[in-house]
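Undergrad: Build me a model:
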Amino acid sequence: MEPWLFAPRARRGPARAPVCRGLPGAVLFDRDGTLIRDVPYNGDPGRVRPMPHARAAVDAVRERGIPVAVVTNQSGVARGLLTLGAVEAVRRRVEELLGPFDLWAVCPHGPGDGCGCRKPAPGLIRAACAALGTDPRRAAVLGDIGADLAAARAAGAHGVLVPNDVTRPEETAAAARTAPDLLTAVRRLTARPEGEP
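TA: You can find the predicted model right below:
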């Protein structure tokens, strides 16, 4: 059982990770509750609403030349509530609002399917990093719930929790790194290392 991978931006081979050792090799964003408002099992592009600062945050990563990707559980597919076409329609709408991503890694499986890609398992993170040509240990994962951080940890990546109204207090308390909003999280991740011009 493998994740779905969409690479909308045409390229010749994997993206090149930044050469600066102080920057992430890739920034992987959770979709629902992180980039866009969480609408359960949403297959309607008309219901897509960006989270505060989402466009500025993604643009800040792009400006540093760091590959950007989305890693998202979409169990509505396994539950018969979403089709591939609906997932694609929402993906296209997100890109209309937030700009192009280098890669989308989607887990279409349900909680009981036993796949290795559904967060909190590390498969989505590993698949995205492999497609982007970066070591998971150089990747940063931004998400709004504990499963996002658990997946990052299991893959060896750096997780940052960006809490929202549905984030449980115990998830925030357990997170090694948090940020009050997406733009702050990205600015911290992409700050110029000391000594870099």
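Undergrad: CA atoms for contacts and neighbours, from now on please.
TA: Will do.
Undergrad: quick one: contacts of the lengthiest helix in the chain?
TA: Ranked by residue count, the top helix of the chain under DSSP state H comes out as helix 84-98. Helix 84-98 has contacts (Cα atoms under 8 Å, 6 or more residues apart in numbering) with Ile36, Asn42, Gly43, Asp44, Pro45, Val48, Pro50, Ala54, Arg55, Val58, Val77, Phe101.
Undergrad: Before we compare anything, build this one as well:
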Amino acid sequence: MGGTGTLKAVLFDRDGTLVVDVPYNGNPQLVRPMDSARSALEQVRRAGLATGVLSNQSGVARGLLTLNQVHAVNRRVEELLGPFDVWEICPHGPADGCTCRKPAPGMILAACSTLGLHPSQVAFVGDIGADVEAATAAGSRSVLVPTHVTRPEEIEAAGVVAENLLAAVGLLLDAATGTTGGEFQKPDARQDSPV
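TA: This is a model prediction of the structure:
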């Protein structure tokens, strides 16, 4: 296996990407998958790629959540969306100066280490600019899937934007198989869409 090139894993942000964002959620019963999450993950798994979840959970540092609650929510995500090959959680707050909290690349690099992959073999899908910035800092590909909280400047700065998870996975798989010549194109029609 070469150090660069072929896509071997797709990593996902949790809140706002795989599941509906409930701020500082410690209740597994409030977990609801995003509309196309199941289908998107099925496609990634069918393609033989590893999957993972990377999530900032500053509620732990803020005293709003316990790590046990975070893990309980993560178990519910797996019950609803199937097993993931790697999970990385940052329990720190914005002022803690850690290397794992997105937009720092620490969680992506840790996931790559766990999976035995080079960052260039990994793509990260998220809903805000910090997700894209973390992937860029790690040397990984990224796809932004905007939601109502994504700022216009984050959409403009993203190299690749998709309207939903299924479209994001389609772009990644097309690029991996050479359908698009291995290059991502920023969709013109999506720039004015708030979704």
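Undergrad: mean shift between the longest helix of structure 1 and structure 2?
TA: Its aligned residues in structure 2 lie a mean 0.7 Å from helix 84-98 of structure 1 after superposition (mean Cα distance after the TM-score superposition for structure 1).
Undergrad: Please work out which residues of structure 2 line up with that helix.
TA: The aligned range for helix 84-98 of structure 1 in structure 2 is 67-81, by TM-score structural alignment.
Undergrad: The matching stretch: how far from the chain's middle?
TA: Offset of stretch 67-81 of structure 2 from its chain centre (Cα atoms, centre = their mean, to the nearest Å): 16 Å.
Undergrad: sorry, back to before: just the ones of the contacts of helix 84-98 of structure 1 in helices?
TA: Ala54, Arg55, Val58.
Undergrad: State the span of structure 1 onto which the biggest strand by length in structure 2 is aligned.
TA: Criterion DSSP state E: the longest strand present in structure 2 is strand 50-56. The alignment of strand 50-56 of structure 2 onto structure 1 (TM-score structural alignment) covers residues 67-73.
Undergrad: can you list contacts of that stretch?
TA: Defining contact as Cα under 8 Å, 6+ apart, one finds that stretch 67-73 of structure 1 is touched by 15-17, 25-32, 58, 61-62, 101-109, 118-119, 124-125, 128, 132.
Undergrad: Restricted to helices, list those residues.
TA: Among the contacts of stretch 67-73 of structure 1, the members falling in helices (DSSP H) are Val58, Val61, Arg62, Leu124, Ile125, Ala128, Leu132.
Undergrad: Between which two of the residues you listed is the distance greatest?
TA: The span of those, defined through Cα to Cα, is set by Arg62 and Leu124 at 20.8 Å.
Undergrad: higher neighbour count, the two?
TA: Legend: neighbour count by other Cα atoms under 10 Å for Arg62 of structure 1 and Leu124, higher for Leu124 (30 against 18).
Undergrad: pretty sure the more buried one contacts Cys115?
TA: No - if you go by Cα atoms under 8 Å, Leu124 of structure 1 and Cys115 don't touch, sitting 10.4 Å apart.
Undergrad: Let's have the ones in helices among the contacts of stretch 67-73 of structure 1 in CSV, adding distance to Val166 of structure 1.
TA: Converted to CSV, these look like this (distance: Cα to Cα, whole Å):
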residue, distance to Val166 of structure 1
Val58, 22
Val61, 25
Arg62, 28
Leu124, 22
Ile125, 23
Ala128, 26
Leu132, 30
